[in-house]
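**Student:** Build me a model from this:
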Amino acid sequence: MDLIDIGANLTHDSFRQDFDAVLERACAHGVRRMVVTGASREGSEQALALARRSGGRLFATAGVHPHHAIDYDEATDQVLRQLVAEPEVRAVGETGLDYNRNYSPRDVQRDVFERQLAIAVEVGKPLFLHQRDAHPDFIAILRHYRDRVPAAVVHCFTDDGDALRDYLDLDCHIGITGWICDERRGAHLRELVKRVPSDRLMIETDAPYLLPRTLRPMPKDRRNEPMYLAHIRDEVARDRGESPEALAESTTRTAERFFGLA
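**Tutor:** Next up, the predicted model:
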């Protein structure tokens, strides 16, 4: 079954020693294409570099995560504009708001979010979005831009039913990670995932983070990697009452359309 991991942080230091083996294991588990997340100026440049030398297996996003919003300056803005113009970069982001950690001041986060939304409008590329504990401000800002960008995915959705309804009303896509396997924090997603239309549902690992807690056996290093997308596929398929084959088919086709990977 052909799978696409729409969010993998493959520029993370933990992948440096065995990067090629990580890709081979992913392919052996049916994950033949991956979108490498750009979450900072440097990380976005590295994501593009990985995509360029991957032979069509990897693609990239380019953006600045709200954690790094405090570092966003005019030079960063110019670099992002250059990066998103490249054909291997298929979405603007990871961008959004995160009021859980507040590593950057909230007013700075909002300003940097809007600056990246404006870039997406200018280049006409989809949005790869992050939101945590900031839904009212996030949805209010997004509403001003949503009809001017071709598509938007709320990556690593972990919120409640009201937030899901708001996103679907804005014709957003939803990215589901191994958070759904966390009985402490993600059990509510097992019901909510049933509400997502099949043409707006995509799956992702967010590797090396969010290792599925239902995985057996657990890797000794507790590092998540793209090959475990197959486990997430099986969990989501069971929750939706679908076969793994059907879920793989629908999420892959949806990702191909969203990122232009036909």
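
**Student:** Going by C-alpha atoms from here, please, whenever you check contacts or count neighbours.
**Tutor:** Fine.

**Student:** In the stretch 151-262 of the chain, what residue spans correspond to strands?
**Tutor:** 152-154, 173-176, 201-203 (DSSP state E, counting those that start in this stretch).

**Student:** how distant is the last one from the center of its chain?
**Tutor:** The chain centroid and the centroid of strand 201-203 are separated by 9 Å, computed with C-alpha atoms, centre = their mean, to the nearest Å.

**Student:** Packing partners of it?
**Tutor:** Applying 3 or more C-alpha pairs under 8 Å, 6 or more residues apart in numbering; DSSP states H and E, we find strand 201-203 packed against strand 3-8, strand 173-176, helix 229-240, helix 244-259.

**Student:** Can you check what angle separates the longest strand that the chain contains from strand 3-8?
**Tutor:** Ranked by number of residues, the top strand in the chain under DSSP state E is strand 89-98. Going by axes from the mean of the first three to the mean of the last three C-alpha atoms, to 10 degrees, strand 89-98 is angled at 50 degrees with respect to strand 3-8.

**Student:** now what about strand 89-98, what contacts it?
**Tutor:** 37-39, 48, 59-67, 83-84, 106, 109-110, 113, 116-117, 119-120, 125-134, 138, 259-260 (C-alpha atoms under 8 Å, 6 or more residues apart in numbering).

**Student:** one more to line up against the first:
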Amino acid sequence: MDLIDIGLNLTHDSFDRDRDAVWQRARDAGVRRAVLTGASREHSPKALELALTRPGEWFATAGVHPHHATEYTEECDAELRALHAHPAVVAVGECGLDYFRDFSPRPAQRRAFERQLQIAADTGKPLFLHQRDAHADFMAMLKDFDGRLGPAVVHCFTGTREELFDVLDRDWHVGITGWLCDERRGQHLRELVGNIPAHRLMVETDAPYLLPRTLKPMPKDRRNEPAFLPHIVAELARDRGEAVASVAAATTATAAAFFRLPD
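**Tutor:** Here you go, the predicted structure:
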């Protein structure tokens, strides 16, 4: 395989002890490139710093997740814009709305999201989006930027059939994670993923989070890794009624085009 993990939280401190070994296992499993998620004022510059250590293999996003929306100040906006001047930063985000946890007040979430939508409009870079239990406000805010944004991917999609078709109707992309493998929460996704056109579909681990529950054997530390991406691809292929090799090739081609990755 030649896979691209579009959502890898490699700056997470659980990788500090063995980051190089984690990536070697991923490469051995067929994961050749990754987009490292920047989701806070602290971790966005770290994602770029890491990406620069493996040019052509690692790339970065830069943004502020809704959980961290209260840190979005004028200084933070200036810092993000400086990061986006670097070509290794390939998308704006992770950004969006999360009304499930409400770790930041909803007005602060909406302000931070709007500022990052403006960065995407100004730079022309793709959007790496997060949405949970906030679909109506999420869609309304993006509609306010109609005609001003480039491509967008709804990362780690976990929503309903109606939400999926709202996303597809806007020609946005969809990121599928190991949530698909969770019989408690992700069963509905198995019935939905066949509706996603191949040129809109990408795969991601969201590691170290969302360890696929169907993985055998399970790692003792319960940490998800990019090496487990082929397992997600295999489950996705089964649910779509397609060959694993076809899904692998299509998702890689889609991700490379979406993030404008060099050959």
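
**Student:** list the buried ones in the longest strand of structure 1?
**Tutor:** 89-98 (16 or more other C-alpha atoms under 10 Å).

**Student:** same question, stretch 239-246 of structure 1
**Tutor:** 239-240, 244.

**Student:** and that stretch, how far out from the chain's middle?
**Tutor:** Distance, centroid of stretch 239-246 of structure 1 to centroid of chain: 21 Å (C-alpha atoms, centre = their mean).

**Student:** residue ranges for the strands of the stretch 1-150 of structure 2, please.
**Tutor:** Secondary structure of the stretch 1-150 of structure 2 by DSSP E, counting those that start in this stretch: the strands cover 3-8, 31-36, 58-62, 89-98, 127-132.

**Student:** a markdown table please, covering those strands and showing distance to Asp182 of structure 2.
**Tutor:** Below are those laid out as a markdown table (distance: least, C-alpha to C-alpha, whole Å):
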| stretch | distance to Asp182 of structure 2 |
| --- | --- |
| strand 3-8 | 18 |
| strand 31-36 | 22 |
| strand 58-62 | 27 |
| strand 89-98 | 20 |
| strand 127-132 | 17 |
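
**Student:** of all those, which lies closest to Thr177 of structure 2?
**Tutor:** Nearest of the strands of the stretch 1-150 of structure 2 to Thr177 of structure 2, taken as C-alpha to C-alpha: strand 3-8 at 8.7 Å.

**Student:** what's the mean distance for the closest one versus structure 1?
**Tutor:** Strand 3-8 of structure 2 differs from its equivalent in structure 1 by a mean of 0.2 Å after superposition (mean C-alpha distance after the TM-score superposition for structure 1).

**Student:** what helices or strands is that strand leaning on?
**Tutor:** Going by 3+ C-alpha pairs under 8 Å, 6+ apart, strand 3-8 of structure 2 lies up against strand 31-36, strand 201-203, helix 229-240, helix 244-258.

**Student:** Tell me which of these sits most buried.
**Tutor:** strand 201-203 (a mean of 27; mean count of other C-alpha atoms under 10 Å).

**Student:** Can you provide the mean distance from that strand to its aligned counterpart in structure 1?
**Tutor:** Mean deviation of strand 201-203 of structure 2 relative to structure 1 after superposition (mean C-alpha distance after the TM-score superposition for structure 1): 0.2 Å.

**Student:** Just give the nearest non-adjacent residue to Gly114 of structure 1, would you?
**Tutor:** Quick fix: residue 114 of structure 1 reads Glu, not Gly. Ile141 (7.4 Å; C-alpha to C-alpha, 6 or more residues apart in numbering).
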